[in-house]
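1. sequence first, predicted model second:
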Amino acid sequence: DLSTLRLFELSAGAGAVQLDVLRAARMAENVLIRTRKFMSNRLLFRKQMVVDILHPRRCVLSLKEIRERLAKTYKTSPDMVFAFGFRTKFGGGKSTGFALVYDSLDHAKKFEPRYRLARNGLVPAPTKGRKLRKERKNKAKKVRGTKPKKKKTES
């Protein structure tokens, strides 16, 4: 079946792009998402799990797609799903990562680190540069514990 598609691709020319789109759509259906080491964490109001994604002959799903599929599985919105730490096994075909599904958006904002909230678009990313933040931090360290000096008035 695949070899006849390749032959047809070579002869079709411009239609080859359409075939690639069809093949990509068919491969997307073959992606299987499994969860293991599932734990319901009542203290942090979330469910946490290790996620295995089987994607033979296909590149890894984007984090957005993973979040949408997990949200559908756990009957929640994608905003409350945080997926991270995905690594693809050597040779491809399988990726493993971690996911957190919060009970509410308020709990997610309370317990998730700011950088993950920014990645998911729940808080704005820092606009000021890294160097400026570091300079401010170092100036604050020097000022701490010292009295403000008064200017000498000349008479």
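-> Now that the structure is in, tell me what you want to look at. Note that this is a predicted model, so its numbers are computed, not measured.

2. going by C-alpha atoms from here, please, whenever you check contacts or count neighbours.
-> OK.

3. look up the closest residue to F86, ignoring the ones flanking it.
-> Closest residue to F86 apart from its sequence neighbours, by Cα to Cα, 6 or more residues apart in numbering: G97 at 3.9 Å.

4. ok, now how distant is P148 from K139?
-> Distance from P148 to K139, counting by Cα to Cα, to the nearest Å: 14 Å.

5. the more surrounded of the two?
-> K139 (10 against 7; other Cα atoms under 10 Å).

6. so which elements touch the helix or strand where the more buried one lies?
-> According to DSSP states H and E, K139 maps onto helix 130-143. With contacts taken as 3 or more Cα pairs under 8 Å, 6 or more residues apart in numbering; DSSP states H and E, helix 130-143 sits against no other helix or strand.

7. quick check: closest non-adjacent residue to the residue sitting nearest the centre point of the chain.
-> By Cα atoms, centre = their mean, the mean C-alpha position of the chain lies nearest to L63, the distance being 4.6 Å. Leaving aside its chain neighbours, L63 sits nearest to A83 (6.7 Å; criterion: Cα to Cα, 6+ apart).

8. what's the distance between that neighbour and R67?
-> 6 Å.

9. before we move on, what SS does V17 have?
-> helix (DSSP: H, G, I helix; E, B strand; the rest coil).

10. please compare the first structure with the one that follows:
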Amino acid sequence: MIIDIIHPGSAGVSKKDIREKLASMYKADVEAIFVFGFKIQFGGGRSTGFALIYDNKEAALKLEPKFRLVRHGIGEGPKTSSKQRKEKKNRLKKLRGTAKTKGAKKPKE
């Protein structure tokens, strides 16, 4: 659903506050509500964004994208840094066949 929030005199409303307000309005679990994509109108005082309300937490885990679960604090993000992932990808590009499944080891210098 699309949400319009009117907040004159304040810079913006936190997503946590929005989720709590929606939970009380729609009698839903706070962990089953996802809010995102907020844009503050030029001049302030009004914000527009999106909200998704699921039946329960399990449905949200099944249907929500992984990056939104990580932002929400439920899912897990990547363990390694992006540089390490890129280096491994480039090492694997030099291998063929079953050597790729065995894994790329760092070249000896």
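-> The structure has been received and is ready for your questions. Not measured: the values here are computed from a predicted model.

11. how about the residue nearest to L63 of structure 1, what's its match in structure 2?
-> In structure 2, A83 of structure 1 lines up with V35, judged by TM-score structural alignment.

12. what helix or strand is its match located in?
-> Counting by DSSP H and E, V35 of structure 2 is part of strand 33-40.

13. list the contacts of that strand.
-> Strand 33-40 of structure 2 has contacts (Cα atoms under 8 Å, 6 or more residues apart in numbering) with 12, 15, 18-19, 22-23, 46-54, 72.

14. what's the following helix or strand after it?
-> Following strand 33-40 of structure 2 toward the C-terminus (DSSP H and E): strand 46-53.

15. okay, the helix or strand following that following strand sits on what stretch of structure 1?
-> Downstream of strand 46-53 of structure 2, the first helix or strand assigned by DSSP H and E is helix 57-63. Matched against structure 1 by TM-score structural alignment, helix 57-63 of structure 2 falls on residues 105-111.

16. the matching stretch vs structure 2, average offset?
-> Mean deviation of stretch 105-111 of structure 1 from its aligned counterpart in structure 2 after superposition (mean Cα distance after the TM-score superposition for structure 1): 1.1 Å.

17. ok so, going back, and the residue nearest to L63 of structure 1, how many neighbours?
-> A83 of structure 1 has 22 nearby residues by other Cα under 10 Å.

18. same check on the one 10 residues further on?
-> Residue crowding around G93 of structure 1 was assessed by other Cα under 10 Å; the count is 16.

19. check the one 10 residues further on too.
-> The local packing count at D103 of structure 1 equals 16, with neighbours defined by other Cα under 10 Å.

20. go on, R133 of structure 1?
-> With other Cα under 10 Å as criterion, R133 of structure 1 counts 10.

21. that one pairs with which position in structure 2?
-> Match for R133 of structure 1 (TM-score structural alignment): R85.

22. measure its match to L95 of structure 2 for me?
-> Relative to L95 of structure 2, and taking Cα to Cα, R85 of structure 2 is found at 16 Å.

23. next one: E31 of structure 2
-> 44 Å.

24. neighbour count for those two, which is higher?
-> E31 (19 against 13).

25. distance-wise, check the closest residue to the more buried one other than its chain neighbours relative to F50 of structure 2.
-> Counting by Cα to Cα, 6+ apart, E31 of structure 2 lies nearest to K57, which is 6.1 Å off, once chain neighbours are set aside. Applying Cα to Cα, the value for K57 of structure 2 to F50 of structure 2 is 18 Å.

26. repeat that for R85 of structure 2.
-> For R85 of structure 2, the distance to F50 of structure 2 - Cα to Cα - is 32 Å.
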